[in-house]
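[1] model the structure of this input:
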Amino acid sequence: MTLVRTTARERMVLARDASRQIGLLGDDKKASLLRAIADAIEADAAAIVAANADDLARGERDGLAPGLLDRLRLDEARVGALAGAVRDAAALPDPVGRVLDERVIAGGVTLTKVSVPLGVVGSIYEARPNVTVDIAALALRSGNAVVLRGGTAAAASNAELVRVMREALAAEGVDPEAIQTLDDEGRDGARELMHARGLIDVLVPRGSAQLIETVVTESTVPVIETGAGVVHIFLDETARADWAADIAVNAKAQRPSVCNSVETILVHRDAAERLIPDVAAALAAAGVTIHGDETVGALAPGVVPATEADWATEYLTLDVAMKVVDDLDDALAHIRTYSTHHTESILTADEANAERFLAEVDSAVVMVNASTRFTDGGEFGFGAEVGISTQKLHARGPMGLPELTSTKWLARGAGQVRA
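    Coordinates of the predicted model:
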């Protein structure tokens, strides 16, 4: 299927029109759509990987950072994982039509509050072709159309993925205009999307702090803010040494380019001599550079002296900041100052400290004795995620199907008038 050349606004109007059909589809049909998309992605995996190779080659020529190249990369295994995430979303319960409240008001009118699709979901994101599939699949499963602006770095990959998904919709007898891309419009397309009030019901940015800030401040469309991940782990006085090393390495080195990777490790002063040498050695063995304060530098070799900027840095590389704090209160104060309210974890055997940490840390996800890498829609059982919201309105944390719905009150009467 060839995309007809239209303006950004015309495509958004087409998405709005298609959203009416998508919003009326039943559970079984929406699930079958996603299974068809998953099958099509697998069937065209070679073409998708070839298009991605073009993006990677261009990114390397343009000096794209290693972390962004990793986010951009699609191989056979990652394409298979994309299809698997779509099938997982297909198997989830339909979020539309849930009865959220029922009551009978004065005069005998019956009220029912139900979940309904948002309508048209827009997203602006960078160098993440997996987001193209994740957001489209979740939008369709929740009865929404979607308009995507995925960035020039992934232009070839995104174009191929959008083509595959639109053809799958058409083959299922569903309007393919429910999936739109504005990638070819460049920055003008992003601006049109941010100002398409009345055509786009909600806009979800994913990417750098600068991109998110631009979308939040410039949009006239309602925005669900996803945030940068200045993520913390606090090693409390009673933290187990083996857990501390294993979790620190997993949280930093398994995939450093993602927003749930740890960026700052705080260590209780009374545990510094016990924990820092082994944790630092494990991180160094995984290729991680530690930016540490004076105490950390005295306890581990090869530490780069930390500056004030390090505490606020989302590295997205094999770098981590490490600081010794006096106690739990000091750790909480540091997190309040530098956190982006994404994910924080405490490693401790002290139940009271664990409960204090859970209660007092104001982040979307707060953990005890676990790697921050678990903050993920797939790990949370959502199949995929639209993003990880760090705001407090409507949605917070990994966003799945329910976060792409709104509500409607249904009133059923029998001739009543208000007294």
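
[2] CA only for contacts and neighbour counts going forward, please
    Fine.

[3] residues contacting the spatially closest residue to R197 that is not a sequence neighbour?
    Closest residue in space to R197, ignoring its immediate chain neighbours: V221 at 5.0 Å, by Cα to Cα, 6 or more residues apart in numbering. Contact analysis of V221 by Cα atoms under 8 Å, 6 or more residues apart in numbering lists M194, H195, A196, R197, I200, D201, V202, L203.

[4] tabulate these (JSON lines), appending distance to V121, secondary structure and neighbour count.
    Listed next are these as JSON lines, based on distance: Cα to Cα, whole Å; DSSP: H, G, I helix; E, B strand; the rest coil; neighbours: other Cα atoms under 10 Å:
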{"residue": "M194", "distance to V121": "12", "secondary structure": "helix", "neighbour count": "25"}
{"residue": "H195", "distance to V121": "13", "secondary structure": "coil", "neighbour count": "17"}
{"residue": "A196", "distance to V121": "11", "secondary structure": "coil", "neighbour count": "22"}
{"residue": "R197", "distance to V121": "12", "secondary structure": "strand", "neighbour count": "14"}
{"residue": "I200", "distance to V121": "6", "secondary structure": "strand", "neighbour count": "26"}
{"residue": "D201", "distance to V121": "6", "secondary structure": "coil", "neighbour count": "18"}
{"residue": "V202", "distance to V121": "5", "secondary structure": "strand", "neighbour count": "21"}
{"residue": "L203", "distance to V121": "6", "secondary structure": "strand", "neighbour count": "26"}
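
[5] here is a second sequence; please produce its structure as well for comparison:
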Amino acid sequence: MEFLNEIGRNAKEAARIAAKMNSSEKNHILKICSKAVLENTAYILSENKKDIEEAEKNNMKPSLIDRLMLNEKRLDAIASAMEDIAKLDDPIGEVLSMKKLENGLTIGQKRVPMGVIGIIYESRPNVTADSFSLCLKAGSAVILKGGKDAINSNKAITDTFRDALSKNNYPVNLIQLIEDNKRETTVEFMKMSDYLNVLIPRGSKGLIEAVVKNSTVPVIETGTGNCHIFVDETADLERAVEIIINAKVQRPGVCNACEKVLVHEKISEIFLPKLTKALKEENVQIRGDEILCRICPDALHAMEEDWHEEYLDLIIGIKTVKDVDEAISHIYKYSSGHSEAILTNDYKNSQKFLEEVDSAAVYVNASTRFTDGFEFGLGAEIGISTQKLHARGPMGLKELTSTKYIIYGNGQIRK
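    All right, here's what the predicted structure looks like:
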């Protein structure tokens, strides 16, 4: 597809310019684009309204409409995040090591831009701004392929940035959006190895699997979030209810929301009535094992597939376990490797959980909702990686860079 080749050529040219920008230039771009978001609030919201109306017409579930929706508060947050990223240390040029060899060569390693970064994502227009901001600060150009559900919102935000870049004599192709929503276009984008240095999918399990299967470009997987909270027998039960309600209810359609709760069997008779009462008050549908369904007769019996499921909705699975070891074994079998938490006052069990649970983020006595680039002090995130190569957990600026060796000599030749 020639138009994709043109987008790729434009991005490579813009990436060369971005790589040479100093911190002041990149920060200035972030600030003028942040200001442009606020100045174009009415326009962006009017375009977002089109997406919301279409989503409602297509009976999209409320938790996913919430991910799609923009309002003045969320646009203010987008603009503020861009300002925050401008304040972060520039990773480019950081020297990671330097040593002198016996032959007199001085060899070091420093952080450099990726080049052209591709992002494929679904239904979250804030990703458009986050991706551009982080990729720019990391010295790269970005090509975006958003989902059709958010096409009007994504176009409005991208146009706002490109207009601000043009008015200030910066390359508009630092950010490009592929507007064609045909499946074959998306698949072809995944194969643009002549132009893309890395491809990052953000979205459903199906999207991520499709990218991994079809891409000829190196992929950083941002995984789904089948997140667990284990309530140990020594946990503060009142606080445990508060933490679980926060983790499940605050924004049920996001990947760091709690999907499963494991409860120590010794406290099940006391704790489960408290928890289920609070969940029902928040209109959460409860699915559980036999013990949970006996204590809460109106709960649904969980099926095997429930333990694998990322609901992204006001639904939760609850299971009793005999101890921390069974909780860890259950998580090992069913977790997507995103975020897990233990609620306990037993130091030994908390350390065991931290050591043995193999997920990107593991908590003691806190909500899983904190797994987020902004909350971790990264300014924003490009996604949350659940793989182990190169980057893991919330991916900020440093995770969007590569490295190269730099070698100083004085005439050495290899013998």
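
[6] quick revisit: map the residue nearest to R197 of structure 1 onto structure 2.
    Using TM-score structural alignment, the equivalent of V221 of structure 1 in structure 2 is V217.

[7] secondary structure class for its match?
    Secondary structure for V217 of structure 2, judged by DSSP: H, G, I helix; E, B strand; the rest coil, is coil.

[8] measure it to S63 of structure 2 for me?
    The gap separating V217 of structure 2 from S63 of structure 2 is 32 Å, by Cα to Cα, to the nearest Å.

[9] F3 of structure 2 too?
    F3 of structure 2 is 35 Å from S63 of structure 2, by Cα to Cα.

[10] more neighbours: which of those two?
    Of the pair F3 of structure 2 and S63, S63 is the one with more neighbours under other Cα atoms under 10 Å, namely 16 against 9.

[11] residue in structure 1 matching the more buried one?
    Using TM-score structural alignment, S63 of structure 2 pairs with G67 in structure 1.

[12] show me what contacts that match?
    Counting by Cα under 8 Å, 6+ apart, G67 of structure 1 has contacts P256, S257, L316, T317.

[13] need the counterpart of S123 of structure 1 in structure 2.
    So, by TM-score structural alignment, S123 of structure 1 is matched to I119.

[14] let me fix that: I48 of structure 1
    By TM-score structural alignment, I48 of structure 1 lines up with I44.

[15] and for L14 of structure 1?
    By TM-score structural alignment, L14 of structure 1 lines up with N10 in structure 2.

[16] all the strands of the stretch 1-150 of structure 2, in order from the start?
    95-100, 106-113, 116-121, 141-145 (DSSP state E, counting those that start in this stretch).

[17] repeat that for the stretch 201-350 of structure 2.
    With DSSP E, counting those that start in this stretch as the criterion, the stretch 201-350 of structure 2 has strands at 227-231, 258-264, 285-288, 300-301, 315-321, 339-343.

[18] so which of those strands is the most packed in?
    strand 227-231 (a mean of 30; mean count of other Cα atoms under 10 Å).

[19] pull the residues that contact that strand.
    240, 244, 256-264, 327, 331, 335-344, 368.

[20] which residue in structure 1 lines up with D89 of structure 2?
    That one, D89 of structure 2, aligns with P93 by TM-score structural alignment.

[21] ok, that match to I135 of structure 1 distance?
    Per Cα to Cα, P93 of structure 1 is found 17 Å from I135 of structure 1.

[22] check E213 of structure 1 too.
    For E213 of structure 1, the distance to I135 of structure 1 - Cα to Cα - is 20 Å.

[23] more neighbours, those two?
    When E213 of structure 1 and I135 are compared on other Cα under 10 Å, the one with more neighbours turns out to be I135, at 26 against 16.

[24] ok, the more buried one touching V386?
    Yes. With contacts counted by Cα atoms under 8 Å, I135 of structure 1 reaches V386, the gap being 5.1 Å.

[25] neighbours of S46 of structure 2, how many?
    16.

[26] swap in Y43 of structure 2?
    Using other Cα under 10 Å, the number of residues around Y43 of structure 2 comes to 16.

[27] what does E309 of structure 2 correspond to in structure 1?
    Checking TM-score structural alignment: E309 of structure 2 goes with T313.

[28] and that match, how far from L92 of structure 1?
    36 Å.

[29] cool, thanks, signing off.
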